[in-house]
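1. this is the structure alone, sequence omitted:
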């Protein structure tokens, strides 16, 4: 009996050492996991910052761009000169003599006509066109919109229903620099 008691005692001592060892390893693993979570959160923050900065840079590169939506495409083998087409619209509909730096169709051919992506020579010309577009094109089947980045377009569409409801109630918002803004340029929707 004494012998079996000594065996049990040795087994308990062995298991106690094993438990202490496992607890120590568990502490070390928790410490490593904490460090890894912190590193992951730091990396996630850096990626988020880089995405924001990349979107900002892309937005800056598109600052002179606008899109004309809804103009039918030329059919057949004839190539379409979008620059001439856009400059003609600007002179006839807008009474503006503006030279366009570039203009071309954007996207894949499909059922709907592709947008014409237009690059003006200056931001001022683009703003003048955008300001006059609603009045100048009120009887046309096509319209002009700002050339937004994918991230900005996603953000704009996110609040589309709320913006429409607010407009019907008399609140006018403007989408600028990736954010819906109210009076004084203050962001309207909090993120």
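-> Perfect, thanks for sending it. In this text, all values refer to a predicted model and were calculated from it rather than measured experimentally. Numbering: from 1, shown residues only.

2. CA only for contacts and neighbour counts going forward, please
-> Noted.

3. buried residues in the helix or strand encompassing residue 152?
-> In this assignment (DSSP states H and E), residue 152 forms part of helix 150-158. With burial defined by 16 or more other C-alpha atoms under 10 Å, the residues of helix 150-158 counted as buried are 152, 156.

4. same check, this time on stretch 168-185
-> Applying a neighbour-count criterion of 16+ other C-alpha under 10 Å, one finds 173, 174, 175, 178, 179, 180, 181 buried in stretch 168-185.

5. okay, one more to line up with it:
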């Protein structure tokens, strides 16, 4: 015989309903907590990813800027190298032509070209007078002294200035009244201009002088122009020596004040 069906009372039905509602509430609470945890995890991952992406973008931009700056430096060096090669090629051609026809040899023109090339090779140089000298001084010691001048006297960040070489002119002499000059060969022309501009104002009333580096012929010509420059300044005029030429003009109101 099949089992007899039992009729559930209203209390039993109410109890079962309460149990089902409690179970449903637990599932809904668990589901909500899992959803909250998953949402927090997703937000954390997104934040971390965004930060990493922003950092990557910044690094790429910095790398791009660095590469652009380096490319500019390379292009500048290539231009200078091409100019020097062009001058050398022209000079070789001139020498070959004159070797074939000695009667056409023009020494003044040759001397001018050689002097021009020498001054081009000194284009990024500065000459410093007044730095304490030492008989045992090495090139490394000289560079350290130069960088101290740039930092302490000229208030420049010497770490950003690239020096190819810094050396003394001539052998050390105990009987010399002044220390040997220091020739500083810089990598960049703009560093040379910055040093010269800062020297005009920061080295006043000191025993240190910083000037451009020229060939012997240009230095001789500049020395010949110094008396005329002084005469013009005594007359109240503005006068400077630019390369191997004397520039004289009337002073502006700002220069007179």
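-> On my side now, so go ahead. These figures come from a predicted structure and were not determined experimentally.

6. TM-score for these two?
-> The TM-score (TM-score structural alignment, normalised by the length of structure 1) is 0.66; 141 aligned residues with a C-alpha RMSD of 2.0 Å.

7. how many other residues sit next to the alignment partner in structure 1 of residue 228 of structure 2?
-> Superposed on structure 1 with TM-score structural alignment, residue 228 of structure 2 falls opposite residue 162. For residue 162 of structure 1, the neighbour count with other C-alpha atoms under 10 Å is 12.

8. how about residue 30 of structure 2?
-> Residue 30 of structure 2 has 12 nearby residues by other C-alpha under 10 Å.

9. residue 116 of structure 1 maps to what in structure 2?
-> Match for residue 116 of structure 1 (TM-score structural alignment): residue 182.

10. mind listing the strands for the stretch 151-257 of structure 2?
-> 163-168, 182-186, 209-212, 238-242, 245-249 (DSSP state E, counting those that start in this stretch).

11. wait, which of those is closest to residue 98 of structure 2?
-> strand 245-249 (30.2 Å; C-alpha to C-alpha).

12. just give me the match in structure 2 for residue 100 of structure 1.
-> Using TM-score structural alignment, residue 100 of structure 1 pairs with residue 163 in structure 2.

13. for that match, give its distance to residue 44 of structure 2.
-> 49 Å (C-alpha to C-alpha, to the nearest Å).

14. so those two - more neighbours on which side?
-> Taking neighbours as other C-alpha under 10 Å, residue 163 of structure 2 and residue 44 compare with residue 163 leading, 19 against 12.

15. ok, that one - contacts?
-> Residue 163 of structure 2 sits next to 143, 184, 185, 186, 187 when contact means C-alpha atoms under 8 Å, 6 or more residues apart in numbering.

16. so how many other residues sit close to residue 184 of structure 2?
-> 24.

17. can you tell me the closest non-neighbouring residue to residue 125 of structure 1?
-> Spatial nearest neighbour of residue 125 of structure 1, excluding adjacent residues (C-alpha to C-alpha, 6 or more residues apart in numbering): residue 98 at 7.4 Å.

18. does that neighbour really touch residue 90, like I thought?
-> Yes - between residue 98 of structure 1 and residue 90 there is a contact at 7.0 Å, judged by C-alpha atoms under 8 Å.

19. residues in contact with the residue most central in space within structure 1?
-> Centroid-nearest residue in structure 1, with C-alpha atoms, centre = their mean: residue 151, separated by 0.6 Å. Counting by C-alpha under 8 Å, 6+ apart, residue 151 of structure 1 makes contact with 55, 178.

20. aligned to it, what sits in structure 2?
-> Under TM-score structural alignment, residue 151 of structure 1 pairs with residue 217 in structure 2.

21. give me every residue that touches the residue lying closest to residue 58 of structure 1 once chain neighbours are set aside.
-> Spatially, and ignoring its direct neighbours in sequence, residue 58 of structure 1 is nearest to residue 149 (6.8 Å; C-alpha to C-alpha, 6+ apart). Shown in contact with residue 149 of structure 1 (C-alpha under 8 Å, 6+ apart): 55, 58, 59.

22. one more pass at 10 Å, please.
-> With contact set as C-alpha atoms under 10 Å, 6 or more residues apart in numbering, residue 149 of structure 1 has these partners: 55, 56, 58, 59, 60, 61, 62, 155, 178.
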